[in-house]
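Colleague: Pasting the sequence and the predicted coordinates here, then a few questions.
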Amino acid sequence: MVSATLSRESAPLSGRRILVVEDEYFLADDISRAFRSFGAEVAGPVGEMEDALRILHDGSIIDGAVLDVNLRNEMIFPVAQELRARHVPFVFTTGYDKVSIAPEFHDVVLWEKPVDVAAMARGLGGLISSRQM
């Protein structure tokens, strides 16, 4: 039992498929690398709303997601609404204030850029684990 706990702590996203939607190339790459190091399979990363929606509709399972709030002046909320309807945990990243978040999503964890990617991965892993208990 202890080894399962330790392995979950060292790889909090092990076996999870995480959608990464981020339009800043280097941040998307950093998030993807970090999440893979925590055991996740990364869907994406993608930097456009259309690509994110395509992944959501491809029939595959998504266990969690990281969503950049503003993708090239397009707000990510349609993707967030679909994830919420599916009861898939997600977090937002943004370079803007919390004011930019639609009121229906004020309960979603917001990671301000520059993001502590490792802490975000652990936090999302915790959200996913608590949802499945």
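Modeller: Cool, got the structure.
Colleague: switch to C-alpha atoms for all contacts and neighbour counts from now on
Modeller: Will do.
Colleague: Buried residues in the longest helix along the chain, which are they?
Modeller: For the chain, the helix that runs over the most residues, judged by DSSP state H, is helix 117-131. For helix 117-131, a neighbour-count test (16 or more other C-alpha atoms under 10 Å) marks 117, 120-128 as buried.
Colleague: got it, and stretch 15-34?
Modeller: Using 16+ other C-alpha under 10 Å as the test for burial, stretch 15-34 gives 16-23, 27-28, 31-32, 34.
Colleague: Please report how far the residue lying closest to Asp23 once chain neighbours are set aside lies from Gly64.
Modeller: In this structure, Asp23 finds its nearest non-sequential neighbour in Gly47, 4.0 Å apart by C-alpha to C-alpha, 6 or more residues apart in numbering. From Gly47 across to Gly64, the span is 17 Å (C-alpha to C-alpha, to the nearest Å).
Colleague: for comparison:
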Amino acid sequence: MTTHNLAGCRILVVEDELLIAVMIEEALQDLGCVVVGPAAKLDDALRLAREETLDGAVLDVTIRGGRVYPVTECLRARGIPFVLASGYGDWALPEDLQDHARLTKPFTADELEKHISLLCGGRG
């Protein structure tokens, strides 16, 4: 894996399943990224999405407090790219997110790296 090109990339992680959150966090740290979060609740995720300096985000679609869609709206308004993480197909997403970048659960660290490289401007 290429780690140096993603060094310092600030990635918001929104995931309410502890083991998955830890896996994402460790994989991002191995890439040299700075992990913001992880947030397991919608309110926490929204606060971080509004207040933090971010280069991108990995968002679980269904978290404690509801669906992650308000976070996607906030990130879009700020021009921050994100990838959705879900085990569901396109049919489960709102129409405006059906063609959005997505990690299909379960996903590998290599798949995560590919998406993070795209989020951070192809630096990886």
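Modeller: Now that the structure is in, tell me what you want to look at. Treat the numbers as computed from the prediction; the structure is a model and nothing was measured.
Colleague: now what about the longest helix of the first structure, what contacts it?
Modeller: Applying C-alpha atoms under 8 Å, 6 or more residues apart in numbering, the external contacts of helix 117-131 of the first structure come out as 12-13, 30-31, 34-35, 38, 63-64, 88-91, 111.
Colleague: Can you flag which of those residues belong to helices?
Modeller: 30-31, 34-35.
Colleague: quick revisit: and the contacts of helix 117-131 of the first structure, which are buried?
Modeller: Using 16+ other C-alpha under 10 Å, the buried ones in the contacts of helix 117-131 of the first structure are 12-13, 31, 34-35, 38, 63-64, 88-91, 111.
Colleague: Near the counterpart of Pro38 of the second structure in the first structure, how many other residues are there?
Modeller: Using TM-score structural alignment, the equivalent of Pro38 of the second structure in the first structure is Pro45. Pro45 of the first structure is flanked by 21 other residues according to other C-alpha atoms under 10 Å.
Colleague: Next up, the contacts around Pro45 of the first structure.
Modeller: So Pro45 of the first structure contacts 19-22, 28-29, 32 (C-alpha under 8 Å, 6+ apart).
Colleague: Please repeat the previous calculation with a cut-off of 6 Å.
Modeller: Listed by C-alpha atoms under 6 Å, 6 or more residues apart in numbering, the contact set of Pro45 of the first structure reads 20-21.
Colleague: ok, now Leu53 of the first structure?
Modeller: With C-alpha under 6 Å, 6+ apart, Leu53 of the first structure has no contacts at all.
Colleague: at 8 Å instead, please
Modeller: Contacts of Leu53 of the first structure by C-alpha under 8 Å, 6+ apart are Val79.
Colleague: where does it land in three-state SS?
Modeller: helix (DSSP: H, G, I helix; E, B strand; the rest coil).
Colleague: just Leu19 of the first structure next, same as before
Modeller: Using three-state DSSP, the structure places Leu19 of the first structure in strand.
Colleague: Map it onto the second structure.
Modeller: Under TM-score structural alignment, Leu19 of the first structure pairs with Leu12 in the second structure.
Colleague: I'd guessed its match sits against Val35; true?
Modeller: Yes: judged on C-alpha atoms under 8 Å, Leu12 of the second structure makes contact with Val35 at a distance of 6.1 Å.
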